[in-house]
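>>> structure, please.
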Amino acid sequence: MSVRVDWRQSVAFTGTVLKYLAVTMLVPLAISLLYGEDIVTFLVSIAVTVSIGLTLERLSPDPDLGPREALLFVALSWGAVAVVGAIPYMIAGWGTESALGHPVHALFESMSGFTTTGATVTDEISFARHSHALLLWRQLTQWLGGMGIIVLMVAILPEAAVNGAQLIESEAPGPELQKLTPKIAETARLLWLFYLGFTVLLVLILLVLGQTSLAPNMNAYNAVAHGFSTLPTGGFSPQAESIAAFSPAIQWVIIPFMLVAGTNFALFYLLLQNDYAAFLQDRELQAYLGANAGVAVILWGLLFTGSAPPLELGGVTQGALENSLRQATFQVASLLNSTGYATSNFAQWGNTAKGVLLFAMFIGGSAGSTGGGIKIVRWLVVFKGIRRQLFTTAHPSAVKPVRLGGQVIDENAVTAIYGFTLVYLLTLGVATVVLLLDAGRVGLELTVFEAMSASLATIGNIGPGFGFLGPFGSYTDFPHTSKLLMIFLMWLGRLEIIPVLVIFTGAFWNE
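Down below sits the predicted model:
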């Protein structure tokens, strides 16, 4: 059999992505100059990244991506940006006690950032241990990965727009691409403009609140940093206590922006067209908002009546209406769409409350959003498919298509959704077992619940888990082999499994 994939073209295009990634490092470089910290770190990182990018570009001066080359390019580029994004961590941590100085830890943190997972391997999140520039790079990686690096390339590079539809389909979360305009490059630009606009709006609101007594510690740096991690549903924070470090006013402000981040960004185009009815009648949006509200109400009831420890442990005051409502609403909005922020240590809540949060983690955001997980639209199709199967079992001669929002779903799409959901759950189960075995090998005490939450938090790009993986904990205690597995899971989850797994099959490479 002959190999039919021209990998050189995919690698050359990956070099182009890395070259432009170096441009984004100018942002933390400017911060390093402002604070006089880690200047050499980012100068060297930029030089190395540009050199790698230009070298890879030379493999094919005029790349022309076919269907399989496009798939390979998407998978390679996400792996490559994580590797290159780890360079600042390794340089800054070299010769210090920082956990990020280790290559595996640096790659974990970088992959977690770009895939908007928000899991961390360091317990040292503070300006005393890390520079303002390095922590802002950590935030910026999430913002770049949120709407998608490939979507950005399609928006700004004419050569990427040629294969733009397939590139975005391979990268974008959800079962299908929703074109807003006839030209895919215009669609990519619109998506990024919506994303940028909401980010700027949140930063401005946080800046204004920071000038009042409602948010005394919300300065310009924190406003920008949390704008960079809220809209991509990332969850990183330069504060060790995450959003718990800020006032209730800040927490209430961030909630609607997390909900926006988990909404299909293509729907906001309907608002620009003044088609409010179509926006409000979207079946996935209704299910997404309904799931958030329903799970939050259940959790609020548990917290209000005392299913969580008192304030000094879990951050919840039993019987306090505003406190318990805010904690429930925030944590559900954060975990359901995979943001991973925290306003309290939910790892210390009661088992029933933790069970509700685990359920929320399985749901996921909307297709076309920056949220992770299986996605609301897939669950809708799965449940409708189950109902159809029950109906046709009772009425074998009936023809009953799966409908969503009054529209018939193509049977190939239904089959693909079944397949994705099965592979997702199977991968989750296998990863859980492997993590348990690897933990036993090194003597790490890890419960099944904690192992499952670690697998789900990484493949679902959620971030925090339970036990020592809670919102104020880290993944540092895992052996390096487990961390490498979870790096792979984050890569799989961000690209929705298939575009990564397919490149490991013989059928992909051979004629």
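>>> every contact and neighbour count from this point should use C-alpha atoms.
Fine.
>>> got the contact list for I168?
Contacts for I168 (C-alpha atoms under 8 Å, 6 or more residues apart in numbering) come out as 150-151, 177.
>>> just give me the closest of these to G15.
Distance ranking of the contacts of I168 against G15, using C-alpha to C-alpha, places I150 first at 12.7 Å.
>>> in the helix or strand encompassing the closest one, what counts as buried?
Assigning secondary structure by DSSP states H and E places I150 in helix 149-156. Neighbour counts using 16 or more other C-alpha atoms under 10 Å place 149-155 of helix 149-156 among the buried residues.
>>> what of stretch 173-191?
173-175, 177-178, 180, 184-191.
>>> okay, those in JSON lines with secondary structure and distance to L59 next?
Shown next, in JSON lines, are the buried residues of stretch 173-191 (DSSP: H, G, I helix; E, B strand; the rest coil; distance: C-alpha to C-alpha, whole Å):
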{"residue": "P173", "secondary structure": "coil", "distance to L59": "30"}
{"residue": "G174", "secondary structure": "coil", "distance to L59": "32"}
{"residue": "P175", "secondary structure": "coil", "distance to L59": "33"}
{"residue": "L177", "secondary structure": "coil", "distance to L59": "30"}
{"residue": "Q178", "secondary structure": "coil", "distance to L59": "33"}
{"residue": "L180", "secondary structure": "coil", "distance to L59": "34"}
{"residue": "I184", "secondary structure": "helix", "distance to L59": "27"}
{"residue": "A185", "secondary structure": "helix", "distance to L59": "25"}
{"residue": "E186", "secondary structure": "helix", "distance to L59": "29"}
{"residue": "T187", "secondary structure": "helix", "distance to L59": "30"}
{"residue": "A188", "secondary structure": "helix", "distance to L59": "27"}
{"residue": "R189", "secondary structure": "helix", "distance to L59": "28"}
{"residue": "L190", "secondary structure": "helix", "distance to L59": "32"}
{"residue": "L191", "secondary structure": "helix", "distance to L59": "31"}
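>>> alongside the first, I'd like the structure of this one:
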Amino acid sequence: MNGHLRVDWRASLSLTGRVLLYLAVPLTIPVITALIYGEGWLPFLVTIVVTTLLGYGLSQLDDDRDIGAREGFLMVATTWLAVALVGTLPYLLAEHGTASTLSWPQVPNALFESMSGFTTTGATVMKNIGVEHHSHALLIWRQLTQWLGGMGIVVLAVAILPELSVGGAQLMDAEAPGPGIEKLTPRIAETARVLWIAYFAFTVLEMALLYGLHLAGFAKEMTLFNAISHGLTTLPTGGFSPEAYSIEVFSAAVQWAIIPFMVVAGTNFALFWGLVQGNPRSLLADEEFRFYTGVMASLTAVVTVVLFVGSSLPGTVGLAGVEQSLRHGLFQVVSIVTTTGYASFDFNGWTTTAQYLLLFGMFLGGSAGSTGGAIKMVRWLVIAKSIKRELFTTVHPEAVKPVRLGGRALDESAIRGIHAFTLLYIALFFLSVVVLMLDAGRIGMELQVLDGMSAIAATIGNVGPGFGAVGPMENYLSFPWTSKFLMVFLMWIGRLEIFPVLVLLTRAYWRS
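So this is what the prediction gives:
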């Protein structure tokens, strides 16, 4: 400890350095990709060297790396920021990347793309996407950042770094998406490994299925490169695609095939451990999972009817129209609710009603313990239950009625925390919308209110695309650099669920 500080920041930064050292390993994948396709590999080699040197330097700050909750918060926040910063280098240095000539305007663009990748947001500033505009190596790095960020770089670190095993529980609480994740095994490192094995297995399964559709003649455009790329960005609910028009360019078979994997990605991965253990009923017995699937089914039904009746899709007549409305309605609802961000159709052309339904879906999020972002289903479930309790106790003021989840009574402090998080999330959303609209007006950028709201909801909720200027077939390039830094900040705190970052700004965290 230094002076009167209550946080061992050296231990936190030392562990951040260890994570950076391991980040140099997956950076070899775009190097190999560049060699296979005969592309420039130097930008990635430079990034490996910088990442290794920075990681080694930070790792030497402290040899005693035992950490508590405070150090866990600092380590998680700095790790996500550090990987996003070093992740900008390939975009800045690649011959056909975001910038062919390094200049200041390209720095916020590269940081935006990198942070969007690692936080699995899926928002992009690339005006043109595809191997005709960018190298295979750069695009695979773009996909890989989402796959690494999906289950969490810190969860990966807990799984592979033995020195984190003591403080691993604090890191899992700080980093794992959602209010918390139960230990599946007696050792926290083993729990992290179990989650990553499930994550890896579903990724490989999707890649095999997508490429299998190509081999069977059902998906001409789904090449091996595309199958790998979309496998890397579906399970992390990332949404980056090497195709400029996302999933719209692929056949209906591909769109149907991707839907269940997005549902899986938004499910609490701890539930799959029950399936592996021979308890298939654990999934349906989970109250949050039933709520999660029920909400998506209900929202899908409404959107499907709106699309079919409103003729938002071409040829929406007869059984073909029903199938098309159901497919695009289900795909977009699942994509938005799970914060994956893929698009099977340009929903900028949908009716206003359908767009507002999707905007509502941006605030829902996946399950706790999933790779999804936004507020999360479990919080909405607890809020609904607490509102129901308040209505009951209004009529029966003498009654003592705990809020139960999965048969267990929730602690009142946990309920207050959920209400506080949701209120803070919504407050930050509206404040950021105001700042974004003012900043856009400052440079004369015409930005509709719905477009601005969707841009903020998409970045703080790690969703990706919005409406209008930031629609699924558009990008965030036209925003001023100040707005891009705002959205980078929102992606960062949104991925870490706000409190682990904002608490660092309080005096009490550092000294009380």
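>>> elements contacting the longest helix anywhere in the second structure?
If you go by DSSP state H, the second structure has its longest helix at helix 412-442. When contacts are defined as 3 or more C-alpha pairs under 8 Å, 6 or more residues apart in numbering; DSSP states H and E, helix 412-442 of the second structure sits against helix 377-395, helix 449-460, helix 481-495.
>>> helix or strand: which one has the alignment partner in the first structure of G149 of the second structure?
By TM-score structural alignment, G149 of the second structure lines up with G145 in the first structure. Secondary structure assignment for G145 of the first structure, by DSSP H and E: helix 132-147.
>>> and the longest helix of the second structure against the first structure, how far off on average?
By mean C-alpha distance after the TM-score superposition for the first structure, the fitted helix 412-442 of the second structure averages 0.7 Å away from its aligned residues in the first structure.
>>> circling back to that earlier point, any idea which of the buried residues of stretch 173-191 of the first structure is closest to A161 of the first structure?
Nearest member of those to A161 of the first structure, counting by C-alpha to C-alpha, is A185, at 5.6 Å.
>>> the aligned partner of the closest one in the second structure: what's it in contact with?
Alignment note: A185 of the first structure maps to A189 in the second structure; criterion TM-score structural alignment. For A189 of the second structure, the contact set (C-alpha under 8 Å, 6+ apart) comprises 158-160, 162, 164-165, 168.
>>> once you drop chain neighbours, what's closest to A189 of the second structure?
A159 (4.5 Å; C-alpha to C-alpha, 6 or more residues apart in numbering).
>>> roughly how far does that neighbour sit from F118 of the second structure?
Distance of A159 of the second structure to F118 of the second structure, computed by C-alpha to C-alpha, to the nearest Å: 18 Å.
>>> kindly report the same for G329 of the second structure.
Counting by C-alpha to C-alpha - G329 of the second structure and F118 of the second structure are separated by 28 Å.
>>> who has more neighbours, those two?
Higher neighbour count among G329 of the second structure and F118: F118, with 30 against 27, using other C-alpha atoms under 10 Å.
>>> nearest residue to that one other than its sequence neighbours?
In space, F118 of the second structure is closest to G149, 4.5 Å off (C-alpha to C-alpha, 6+ apart).
>>> next one: stretch 148-166 of the second structure to chain centre, how far?
17 Å (C-alpha atoms, centre = their mean, to the nearest Å).
>>> ok, stretch 328-335 of the first structure next?
That offset, for stretch 328-335 of the first structure, works out to 15 Å (C-alpha atoms, centre = their mean).
>>> what do you get for stretch 39-52 of the first structure?
26 Å.
>>> could you measure from K483 of the first structure over to A119 of the first structure?
Counting by C-alpha to C-alpha, the gap from K483 of the first structure to A119 of the first structure is 11 Å.
>>> so for those two, which residues contact both of them?
In contact with both K483 of the first structure and A119: Y475, using C-alpha under 8 Å, 6+ apart.
>>> so the two - more neighbours on which side?
Each of K483 of the first structure and A119 has its neighbours counted (other C-alpha under 10 Å); A119 has more, 32 against 20.
>>> the second structure: which residue goes with the more buried one?
So A119 of the first structure corresponds to A123, using TM-score structural alignment.
>>> wait, that match sits on L477?
No. Here A123 of the second structure does not reach L477: they are 10.0 Å apart, not a contact under C-alpha atoms under 8 Å.
>>> where along the first structure do the strands fall?
403-404, 407-408 (DSSP state E).
>>> the last one vs the second structure, average offset?
Overlaying the second structure shows strand 407-408 of the first structure at a mean distance of 1.4 Å from the equivalent residues (mean C-alpha distance after the TM-score superposition for the first structure).
>>> how far out from the middle of the chain is that strand?
Worked out by C-alpha atoms, centre = their mean, strand 407-408 of the first structure lies 29 Å from the chain centre.
>>> could you do the first one as well?
Taking C-alpha atoms, centre = their mean, the mean C-alpha location of strand 403-404 of the first structure is offset from the chain mean by 27 Å.
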